[in-house]
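1. Take a look and give me a structure for this.
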Amino acid sequence: MDAVLSALTGAGLTVGDGVAPAGPALPPTGIYAVLYFDPGQSLPESLADQRTDFALSFQVTCVAPTPEKVRWATQRARMALHVPLVVAGRAAWRPEELGGPPIQRDDDVSPPVYYLPVQYRLQSTA
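-> Below is the predicted model of the structure:
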């Protein structure tokens, strides 16, 4: 989870973990991402049931004031997650993009914002 957060912040995105950045953490551009992680799952590496493999699904929801800016943020996130992530003591595969719905507009906030959720799956082994 820390590796995903680090990759996105390293790409210049402001990122919240389960919540939108607020107050001074919210960038003046209004562009940010929110990460949502599932609890993950340990998997056996062989019939001996040694559970050294791990799979994790997560969602990156990019938010911006315009559709163009939300596409920019989503592409920035995709580029950051295109390389294998570095996890100490583990070998991690490149996150697999699973897709998501099209851009949506949130009129429940003022001013309205656009958001685009993209789901990923990440696997690693010790």
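2. Going by C-alpha atoms from here, please, whenever you check contacts or count neighbours.
-> Fine.
3. What distance do you get for residue 59 to residue 6?
-> Note on residue 59: its distance to residue 6, by Cα to Cα, to the nearest Å, is 15 Å.
4. Likewise for residue 105?
-> Going from residue 105 to residue 6 by Cα to Cα gives 27 Å.
5. And this one, please, so the two structures can be compared:
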Amino acid sequence: MDAVQAALEAQGLTVYLGGAPTASGWTPPDHFAVLYPDPGTAVRESLADERTDFDTTMQITCVGSDMVRALWVADRVRNAMAATPLTVEGRTCWPPEDLGGPPVQRDDDVTPPVWFVPVQYRIRSTPA
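-> Next up is the predicted model:
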């Protein structure tokens, strides 16, 4: 999760974890990304049942003040995730696998309304 956040921030994106802030007085930027990680799975590296490999899915929700801005964030996310393998101390990371996502949607439950598109990635690593 930290490696994904660092890669996105290196692309100049504001990144939140598990949702955007909801505190009163918070004014959303005109674009940002929200990480929704799953806990992942410890995967067997061999028949010896040594579970040292790691496999997870990460959803990155790309949010913008309009449809074009949300798609711009999705483009920046894809650039960040494709640029180099993620760096995690003591691990070797496979290149993230882009699993796509649904079409861009408008969220009218917030004021002002925003546009968003979730993009999912499969992330795997093995011991270094």
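6. So residue 59 and residue 6 of the first structure - more neighbours on which side?
-> residue 59 (21 against 15; other Cα atoms under 10 Å).
7. Could you pull up the residues touching the more buried one?
-> Residues near residue 59 of the first structure by Cα atoms under 8 Å, 6 or more residues apart in numbering: 35, 36, 37, 117, 118, 119, 120.
8. what number of residues lie near the second one?
-> This means residue 36 of the first structure. So residue 36 of the first structure, with other Cα under 10 Å, has 18 neighbours.
9. Verify the stated contact: it with residue 62.
-> No - taking Cα atoms under 8 Å as the definition, residue 36 of the first structure is not a contact partner of residue 62, at 11.4 Å.
10. And the helices in the first structure?
-> 2-10, 67-80 (DSSP state H).
11. For residue 19 of the first structure, which of those is the nearest?
-> Smallest distance to residue 19 of the first structure across the helices of the first structure (Cα to Cα): 13.1 Å, for helix 2-10.
12. so how far does stretch 27-41 of the second structure reach from one end to the other?
-> Start-to-end, stretch 27-41 of the second structure (Cα to Cα) is 36 Å.
13. List the buried residues in that stretch.
-> By 16 or more other Cα atoms under 10 Å, the buried positions in stretch 27-41 of the second structure come out as 28, 31, 32, 33, 34, 35, 36, 37.
14. where's the last one relative to residue 92 of the second structure, distance?
-> What it means is residue 37 of the second structure. Counting by Cα to Cα, the separation of residue 37 of the second structure from residue 92 of the second structure is 19 Å.
15. re earlier: could I get the buried residues of stretch 27-41 of the second structure in JSON lines, plus columns for distance to residue 20 of the second structure?
-> As requested, the buried residues of stretch 27-41 of the second structure are arranged in JSON lines below (distance: Cα to Cα, whole Å):
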{"residue": "28", "distance to residue 20 of the second structure": "8"}
{"residue": "31", "distance to residue 20 of the second structure": "11"}
{"residue": "32", "distance to residue 20 of the second structure": "9"}
{"residue": "33", "distance to residue 20 of the second structure": "9"}
{"residue": "34", "distance to residue 20 of the second structure": "7"}
{"residue": "35", "distance to residue 20 of the second structure": "10"}
{"residue": "36", "distance to residue 20 of the second structure": "11"}
{"residue": "37", "distance to residue 20 of the second structure": "14"}
